[in-house]
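Q: below are the sequence and a predicted model for it; my questions follow.
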Amino acid sequence: MGLMMGSRPPHKAGIGGSVGVPTRWVSFLCIASFCLGVLVINRLWTSPDSFHMHNDVISVGNHLSRDIHPLLPCEKKGAFQAGDILSQVSQTHDVIMTLDKTISSLEMQLAGARAAKAENEEKSGNEQSSDRPKVFFVMGITTAFSSRKRRDSIRENWMPQGEDLKKLEKEKGIIIRFVIGHSASPGGILDRAIDAEDAQHKDFLRLNHVEGYHELSSKTQIYFSSAAAKWDADFYIKVDDDVHVNLGMVGSLLARHRSKPRVYIGCMKSGPVLAQKGVKYHEPEYWKFGEEGNKYFRHATGQIYAISKDLATYISVNR
């Protein structure tokens, strides 16, 4: 029979006699497959992008790190740079030491020029003044009003007296004097006692200075200034009145340094800090030096020392 126009052909039986899938389900399955494919593709594309982006960030960070902290060869070049630094430090130290010596020399020359100028002015003001006698050294023995027994002990043991003292000055150029100022009340009993002792022994150098325990530094400065103004000596020595001196040894020692400028010869000492109360030379402020039993830092002792003429002149001008 022929087919009528517009009519749908009859369904054919499938293999095994199964019936075909309806069109509605086919459309639904196609849409579901499309959506599932889109989800899978988005998942696969997102992970590689993140991975590549992370790698790009790391790469950029590495480049920045290299720019900020450039790599340096640390073997031979590093050792060479360290050697250069040490060499520059050594050269700088040498330059500083040279400048320090130059400044010190200029200061001493300036002090000498001032002293010479002051001396010339003094001489021009007094035409009858005689030149200072040239001597080897002047030894000033600092003493106090209450130290008569110490002075007598020195006179009996090592300090010449009378004509022997004058002979030592003329033949050896050695001047020895007890150094003392005056009391707070000039002309009092203490000053008169020193005047009587000086009239007997003629071995004092009187200073324009008020005696006092807390004025010892000032007394020493005035002594050097007064001695430098009175005698033109190669050396000026300061000695305490409880020190006994071997004049022969002192003379031999100073003679070896006679040609050297700006000389200081003295004793360096260090000892325990005495923290125990009641003992001699107790240090009330011992705690400043650390714990009990510590030692003083090494320093110049003031019991006996000698300075050259240049240093005495410097003290005289700048005190």
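A: Cool, got the structure. Residues are numbered from 1 along each chain as shown.
Q: going forward, measure contacts and count neighbours with C-alpha atoms only.
A: OK.
Q: mind listing the strands for the stretch 151-300 of the chain?
A: 174-182, 204-210, 232-240, 264-269, 299-308 (DSSP state E, counting those that start in this stretch).
Q: could you check the angle the fourth one makes with strand 299-308?
A: Between strand 264-269 and strand 299-308, the angle comes out at 170 degrees (axes from the mean of the first three to the mean of the last three CA atoms, to 10 degrees).
Q: compute the inter-axis angle for strand 264-269 and strand 232-240.
A: Going by the same axes, to 10 degrees, strand 264-269 makes 20 degrees with strand 232-240.
Q: which residues are in contact with strand 264-269?
A: Residues external to strand 264-269 that are found in contact with it (CA atoms under 8 Å, 6 or more residues apart in numbering): 298-301, 304-308.
Q: which one of those is nearest Arg148?
A: Closest to Arg148 out of these is Ile304 (19.5 Å), distances taken as CA to CA.
Q: list the contacts for that closest one?
A: Each residue near Ile304 by CA under 8 Å, 6+ apart is listed here: 237-240, 243, 266-267.
Q: His244: neighbour count?
A: His244 has 14 neighbouring residues, counting by other CA atoms under 10 Å.
Q: could you check how far it is from Ile304?
A: Distance of His244 to Ile304, given as CA to CA, to the nearest Å: 10 Å.
Q: now do Lys77
A: For Lys77, the distance to Ile304 - CA to CA - is 56 Å.
Q: same deal with Arg319?
A: Distance from Arg319 to Ile304, by CA to CA: 20 Å.
Q: try Leu311
A: Counting by CA to CA, the gap from Leu311 to Ile304 is 16 Å.
Q: repeat for Glu197
A: 24 Å.
Q: and stretch 252-267, end to end?
A: Distance between the boundary residues of stretch 252-267 (CA to CA) amounts to 16 Å.
Q: list the buried residues in that stretch.
A: By neighbour count on 16 or more other CA atoms under 10 Å, the buried set for stretch 252-267 is 254, 257, 263, 265-266.
Q: which two in the residues you listed are spaced the farthest apart?
A: So, the buried residues of stretch 252-267 by CA to CA: farthest apart are His257 and Gly266, at 12.8 Å.
Q: ok, structure two:
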Amino acid sequence: MVSIYSPLQLNSENNNKRMRGKSVSGKVIFALCVACFLAGSLFTTQNRARPSDYAHHLIPGQREKLDAAKHECDHKHKLVQQNSRDIMGEVIKTHQAIQSLDKTVSTLEMELAAARTSKIVGQERALNQTSTLQRAFVVIGINTAFSSKKRRDSLRETWMLKGGKLMKVEKEKGAVIRFIIGHSATPGGVLDRAIDSEDAEHGDFLRLKHVEGYHELSTKTRLFFSTAVAIWDAEFYVKVDDDIHVNLGMLMSTLAKHRSKPRIYIGCMKSGPVLSQKGVKYYEPEYWKFGEEGNKYFRHATGQIYAISKDLATYISINSGILHRYANEDVSLGSWLIGLEVQHVDDHSMCCGTPPDCEFKAHAGNLCVASFDWQCSGICKSVERMRKVHDACGEGDGAIWDVQYD
């Protein structure tokens, strides 16, 4: 049977097929839903009634309660704001008080440190005034070693007094002269016994609590000043090497000119190169502390002979535990004093050359305090030449007895 369709029916059927063929995207449906939700929320918010909108519908009692609640909320809000401001103010005040307290504590710490140092120095001075310390004008420590007996003998036979004269100059002129030496690595061994025997003969040693060694000279120097200060109440303390020539009278006259200066450091001031090459003489392991390679040291007295006043020797004694020691002892001493209120006196009469230099000066009436050869850091072949230097440049055996301190 043949079915006959009208044009209208055919168009309707075609449209239904096309509709079924195109399904609506899920993203589009989701976007439409979100848009509808937002539109509804906006409409609801705009039309939501606020308390003020319907407050006029409340009965009188309810309106009064509402006003009271609103007033209480406003009051609490103001209190919270006021409390916040008060808390911030207290925080600021507390911070300022803490800063003020920090400054006060810092000031007290500095005053306490100063008072402690002053007390120690006062105790040292009080101790110096007791009979336990021997009064002296100068203590001269001659640095020596176990192997240097011939050097010591050459000094005893020339510029250094010995026997009864050594004790007499100490008593009458206040000049204490001692060889300074520590102990061997094996206490009581043959080296120590030899020094004990030599000291029993001459009585001119000061033994230090120190193990001898070339690389320990900085420690030995520090111990010398600490030990000497504990034994003698002197105005000056002098360190001398055992291979140079000294005119004792000239040395004491030079020191006497500086008696009124409390913190004085006297010697031939120099500023040698800082040697960074390992294995060379005077190599400085801490060369990097002095700046770039090729730099020089700060000014300090050459190590053959130098003098410091009592206050400086006391300072070294008190602070010996924290004084840094460099490889070279003259640099070490200079570093201990470089940051203090110290007067450096550069006296070139303490570093004259050997004859003919010191001889020409002696003939001109300018006697040298000390003479040595720079190339040897002392008198070259000092044992053989000390007598010759003494005869040419010496002040005479009676000069020391004519020294006047006032």
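A: Good, I have the coordinates. Computed from a predicted model, the values in this text were never measured in an experiment.
Q: after superposition, what is the TM-score?
A: With the length set by TM-score structural alignment, normalised by the length of the first structure, the two chains reach a TM-score of 0.56; 206 aligned residues with a CA RMSD of 3.2 Å.
Q: related to what we said a few turns ago, got the strands of the stretch 151-300 of the first structure as JSON lines, with distance to Leu86 of the first structure columns?
A: Below are the strands of the stretch 151-300 of the first structure laid out as JSON lines (distance: least, CA to CA, whole Å):
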{"stretch": "strand 174-182", "distance to Leu86 of the first structure": "51"}
{"stretch": "strand 204-210", "distance to Leu86 of the first structure": "53"}
{"stretch": "strand 232-240", "distance to Leu86 of the first structure": "42"}
{"stretch": "strand 264-269", "distance to Leu86 of the first structure": "33"}
{"stretch": "strand 299-308", "distance to Leu86 of the first structure": "32"}
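Q: among these, which is nearest Ser47 of the first structure?
A: Closest to Ser47 of the first structure of the strands of the stretch 151-300 of the first structure, according to CA to CA: strand 299-308, at 79.7 Å.
Q: of all the strands of the stretch 151-300 of the first structure, which lies closest to Gly37 of the first structure?
A: From those, taking CA to CA, the stretch that ends up closest is strand 299-308, at 95.7 Å.
Q: work out the gap between that closest one and the centre of the chain.
A: Chain-centre distance of strand 299-308 of the first structure: 22 Å, with CA atoms, centre = their mean, to the nearest Å.
Q: quick check: what element follows it along the chain?
A: Counting by DSSP states H and E, the next helix or strand C-terminal to strand 299-308 of the first structure is helix 309-318.
Q: run the angle between that next one and strand 232-240 for me.
A: Using the same axes, to 10 degrees: helix 309-318 of the first structure against strand 232-240 is 80 degrees.
Q: what residues of helix 309-318 of the first structure count as buried?
A: Here helix 309-318 of the first structure shows 309-317 as buried, counting by 16+ other CA under 10 Å.
Q: got it, and stretch 382-392 of the second structure?
A: Quick answer for stretch 382-392 of the second structure (16+ other CA under 10 Å): 382-383, 386-387, 389-390, 392.
Q: can you list the residues you listed in a markdown table and add distance to Leu42 of the second structure?
A: Formatted as a markdown table, these follow (distance: CA to CA, whole Å):
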| residue | distance to Leu42 of the second structure |
| --- | --- |
| Ser382 | 111 |
| Val383 | 114 |
| Met386 | 114 |
| Arg387 | 118 |
| Val389 | 115 |
| His390 | 116 |
| Ala392 | 118 |
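Q: dump those into a markdown table; add distance to Asp153 of the second structure and secondary structure as well.
A: As requested, these are exported to a markdown table (distance: CA to CA, whole Å; DSSP: H, G, I helix; E, B strand; the rest coil):
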| residue | distance to Asp153 of the second structure | secondary structure |
| --- | --- | --- |
| Ser382 | 11 | helix |
| Val383 | 8 | helix |
| Met386 | 10 | helix |
| Arg387 | 11 | helix |
| Val389 | 15 | helix |
| His390 | 14 | helix |
| Ala392 | 19 | helix |
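Q: next, give me the two most distant ones among these.
A: Largest separation among those by CA to CA: Val383 and Ala392, giving 15.6 Å.
Q: where along the second structure do the helices fall?
A: Along the second structure, counting by DSSP state H, helices occupy 7-21, 26-47, 51-54, 60-128, 149-156, 164-173, 190-202, 217-231, 248-256, 310-318, 329-337, 357-363, 382-393.
Q: so where in the first structure does the last one end up aligned?
A: Under the alignment (TM-score structural alignment), helix 382-393 of the second structure falls on nothing in the first structure.
Q: swap in the second one?
A: Counterpart in the first structure of helix 26-47 of the second structure, with TM-score structural alignment as the criterion, is absent.
Q: if we can go back for a sec, got the helices of the second structure as CSV, with distance to Val280 of the second structure columns?
A: Output for those, formatted as CSV (distance: least, CA to CA, whole Å):
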stretch, distance to Val280 of the second structure
helix 7-21, 101
helix 26-47, 87
helix 51-54, 97
helix 60-128, 40
helix 149-156, 25
helix 164-173, 39
helix 190-202, 29
helix 217-231, 17
helix 248-256, 33
helix 310-318, 29
helix 329-337, 16
helix 357-363, 29
helix 382-393, 23
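Q: ok, Leu217 of the second structure to Phe137 of the second structure distance?
A: Distance from Leu217 of the second structure to Phe137 of the second structure, by CA to CA: 25 Å.
Q: tell me the one of the contacts of Ile304 of the first structure nearest Asp56 of the first structure?
A: Out of the contacts of Ile304 of the first structure, the member with the shortest distance to Asp56 of the first structure (by CA to CA) is Cys267, at 76.2 Å.
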